[in-house]
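K.L.:
Here is my input, please return the structure:
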Amino acid sequence: MKLSAVFLCALVAVLLAAMSSVEAGELEVRYYANKCKSVENIVKWHVIKALKANRRTGAALVRLIFHDCFVRGCDGSVLLDKSYDNPHPEKEAPVNIGLAAFDLLEEIKAAVECRCPGVVSCSDILIYAARDAASFLSNGNVHFDVAAGRLEALDGFVSKADEVLEISVFSAYKYDRPGNYSREAFSTIPHEAQAELPDSTDDVEKLLTTFAKKNFTNEELVILTGAHSIGQGHCSSFTGRLTEPPSQIDPKYRDLLNFKCAQGDNPTVDNNVRDEDPDVVAEFLPDFVSQLRKTHDFLDHTFYNNTLDNIVNFHSDTALLNQMETLFHVHEYADNGTQWDEDFSDALVKLSKLPMPAGSKGEIRNKCNTINYSLHTSY
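P.N.:
This is a model prediction of the structure:
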């Protein structure tokens, strides 16, 4: 009886998953050169194909790297789906609303597994994909080498009780040790992400504190926030902006946001006004029509010009104007897009190297959205 190629790939991956979990080692550029030399080409091919069909996917990938790495390191925990053992995954945190591109990562993972089964982690695939997306959206101006060798977290849905957003849920599971769970007792949704990630309503002091905890400087806060030149935000993320005074938001832009947010149940609005519907911009910001682009989601320094003009969506964006050092860097990058391209590339490298907690054990998952249950779950 003939076996399909897909079945054979899956069978080999399951057999390789029988290996024990291990601690993550040092990250290296060209880590897979002698293990899976085609991995970067595979990832890039799938990413470019997806972005040519929908550039929005690129913004989703860039956002994913931040939301994964900022919470206990780049461990792929944000990729985990809800399951019997994981009823409240990290991706359900309110601050993670609208995360996307998960299907694309699963597609890439499946392609890599067929070529190099059990070798490449989803967390590495995410970093490669985000790098390629940033490069594509910036016309190659953002680029960097990826140091790889990451493992996936075995316990991506477990958090410290004093760091989570307190939301009552039914008693469910007890955490014993990395990679071993039994159904006994959780009392809160484990959204460490809600506590660790910056929020769109944060003021500048809260933002500085949040980034300093991850050893990012005030300038790097400003640099990374520049990614808001692409993507979209849900209206629920900036409801306060809809009534802010003219000193905080351009009144005409505020009217545009109110118009857009009245169009449905928590709709999305482009983070960059230049990506908006030309007819809407012509009605509310006619002086801005000349700046509209035919190509949406172009990753560049225009976020800083928009911030200075008070035509940005989030309170956390305009908050950068309220502290001397962050204000200085907003002006710096508004005037020098080339410098921002270089500094943003460096900041993504630093972000991609945020480690899992010391002593953490990890694995290479068979699929990005679930741990290898057969090895790590007890009932």
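
K.L.:
CA atoms for contacts and neighbours, from now on please.
P.N.:
Noted.

K.L.:
where's the nearest residue to residue 370 once chain neighbours are set aside relative to residue 372, distance?
P.N.:
Once flanking residues are discounted, residue 370 sits nearest to residue 80: 5.3 Å by CA to CA, 6 or more residues apart in numbering. Separation of residue 80 from residue 372 (CA to CA, to the nearest Å) stands at 11 Å.

K.L.:
Looking at those two, which has the bigger crowd around it?
P.N.:
A direct count of neighbours by other CA atoms under 10 Å for residue 80 and residue 372 places residue 80 higher, at 22 against 19.

K.L.:
ok, the more buried one - contacts?
P.N.:
89-91, 156, 368-371 (CA atoms under 8 Å, 6 or more residues apart in numbering).

K.L.:
Looking at those residues, which is nearest residue 319?
P.N.:
residue 91 (25.8 Å; CA to CA).

K.L.:
Give the helix, strand or coil label for the closest one.
P.N.:
With DSSP: H, G, I helix; E, B strand; the rest coil as the basis, residue 91 sits in helix.

K.L.:
What sits closest to the spatially most central residue of the chain if chain neighbours are left out?
P.N.:
The centre of the chain sits closest to residue 64, judged by CA atoms, centre = their mean, with a distance of 1.7 Å. Nearest in space to residue 64, with sequence neighbours left out and distances taken as CA to CA, 6+ apart, is residue 99 at 6.8 Å.

K.L.:
Pretty sure that neighbour sits against residue 66.
P.N.:
No - using CA atoms under 8 Å, residue 99 is not in contact with residue 66, being 10.9 Å away.

K.L.:
For the chain, which segments are assigned as strands?
P.N.:
22-23, 28-29, 147-148, 152-153, 174-177, 180-182, 232-234, 268-270, 361-363 (DSSP state E).

K.L.:
and this one, so I can compare the two:
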Amino acid sequence: MANAVTCLLMAAVVLAPLFAGAAGGKLSTRFYDRKCPNLQSIVRLAMVEAVAAEPRMGASILRMFFHDCFVNGCDASILLDDTADLTGEKNAGPNANSVRGYEVIDAIKAQVEASCSATVSCADIVALAARDGVNLLGGPTWTVQLGRRDARNASQSAANSNLPSPGSSLATLITVFGNKGLSARDMTALSGAHTIGQARCTTFRDRIYNDANINGSFAALRQQTCPQASGTGGDGTLAPIDVTSPDVFDNYYYQNLMSKQGLFHSDQELFNGGSQDALVRRYSGNGAMFAADFAKAMVRMGGLMPSADTPTEVRLDCKKVN
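P.N.:
As a prediction, this is how the structure comes out:
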């Protein structure tokens, strides 16, 4: 059965709706077919190397995409470095110690520029790299809508306020995702991104010492490397978000929630006597359903665009405006 689920997870999910673009244009699956025909193979090969070197990188790039899209749309604003005239998003609270992999995107961008200069946005590269990172770890694939442009500004304040925290309640999660036009089902599917990746002790300490709806053995396991008092040397210690299969994109995340083994308070809120319990049960027993819903939700999230008055361009260097 596990092999069957894995095969289903690997199946392609082809989705091709059009979304409104930042400047009145449209995102399209064929946006670069003529202008940069080798784009997708360049990104794929680079992600193959990155994930082979460090499986966690697939989760890191996926998180980068999520944190970018939730702040004024998918516009690569998260990639901008601080300057004298610009305060970027890299050092915002939700990003400073959890978003990583910028060097991977920079390396991909350099290869893309060598193949087709001043053509492909950094925002589109992140979208493709996130898709490929998921797929390389055993998850689904999907057709990425392309044609995004890169913002010429960033908003650290929006990054601090628009992203849900590890301590969020279910009501807060539903509201935050709803504000982006994403449904509660989208939110529950996208939360399944936590089937891969690792988290720092500071993000889950409160849960393992203070939450009541947690498996005792699981809490004790995490307490071994995450001391209750901050500043005692364990703050940066990493733990897998999915205790069962942290380097494989599968549906064990939901099975863990049913056993009260969600690492974050916000994770366990999805299965805590609330409105998403039934969906968590379905995903826990049907990996193919989760994979399909996750792919659809990723396409919808990838359609979040900056406002029409946002100044945009195709950056030549993802770290800075042209």
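
K.L.:
will you turn the strands of structure 1 into a markdown table that also has distance to residue 9 of structure 1 and mean neighbour count?
P.N.:
Converted to a markdown table, the strands of structure 1 look like this (distance: least, CA to CA, whole Å; neighbours: other CA atoms under 10 Å):
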| stretch | distance to residue 9 of structure 1 | mean neighbour count |
| --- | --- | --- |
| strand 22-23 | 23 | 13 |
| strand 28-29 | 27 | 12 |
| strand 147-148 | 23 | 21 |
| strand 152-153 | 20 | 28 |
| strand 174-177 | 31 | 13 |
| strand 180-182 | 27 | 17 |
| strand 232-234 | 37 | 20 |
| strand 268-270 | 39 | 20 |
| strand 361-363 | 18 | 22 |
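
K.L.:
Can you redo the ones you listed as CSV, where the extra columns are distance to residue 201 of structure 1?
P.N.:
Putting these into CSV (distance: least, CA to CA, whole Å) gives the following:
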stretch, distance to residue 201 of structure 1
strand 22-23, 37
strand 28-29, 37
strand 147-148, 33
strand 152-153, 29
strand 174-177, 33
strand 180-182, 35
strand 232-234, 12
strand 268-270, 16
strand 361-363, 34
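
K.L.:
between the ones you listed, which one is nearest to residue 74 of structure 1?
P.N.:
strand 152-153 (8.2 Å).

K.L.:
Identify the residue range in structure 2 corresponding to that closest one.
P.N.:
Alignment of strand 152-153 of structure 1 against structure 2: residues 150-151, by TM-score structural alignment.

K.L.:
Would you mind getting the average deviation of that stretch from structure 1?
P.N.:
For stretch 150-151 of structure 2, the mean deviation from structure 1 after alignment is 0.5 Å (mean CA distance after the TM-score superposition for structure 1).

K.L.:
quick one, helices of the stretch 51-200 of structure 1?
P.N.:
For the stretch 51-200 of structure 1, the helices defined by DSSP state H, counting those that start in this stretch cover 56-69, 102-115, 122-137, 192-196.

K.L.:
Deepest-packed of the ones you listed, please.
P.N.:
Each of the helices of the stretch 51-200 of structure 1 was scored by mean neighbour count; the highest is helix 122-137, a mean of 26, by mean count of other CA atoms under 10 Å.

K.L.:
contacts for that helix?
P.N.:
40, 43-44, 47-48, 51, 55, 58-59, 61-62, 64-65, 74-76, 105, 108-109, 140-144, 146, 148-152, 297-299, 352, 364-365, 367-368.

K.L.:
among those, which ones are buried?
P.N.:
Taking 16 or more other CA atoms under 10 Å as the criterion, what is buried in the contacts of helix 122-137 of structure 1 is 40, 43-44, 47-48, 51, 55, 58-59, 61-62, 64-65, 74-76, 105, 108-109, 141-144, 146, 148-152, 297-299, 352, 364-365, 367-368.

K.L.:
Please say which position in structure 2 residue 330 of structure 1 maps to.
P.N.:
By TM-score structural alignment, residue 330 of structure 1 lines up with residue 280.

K.L.:
again with residue 320 of structure 1
P.N.:
So residue 320 of structure 1 corresponds to residue 270, using TM-score structural alignment.
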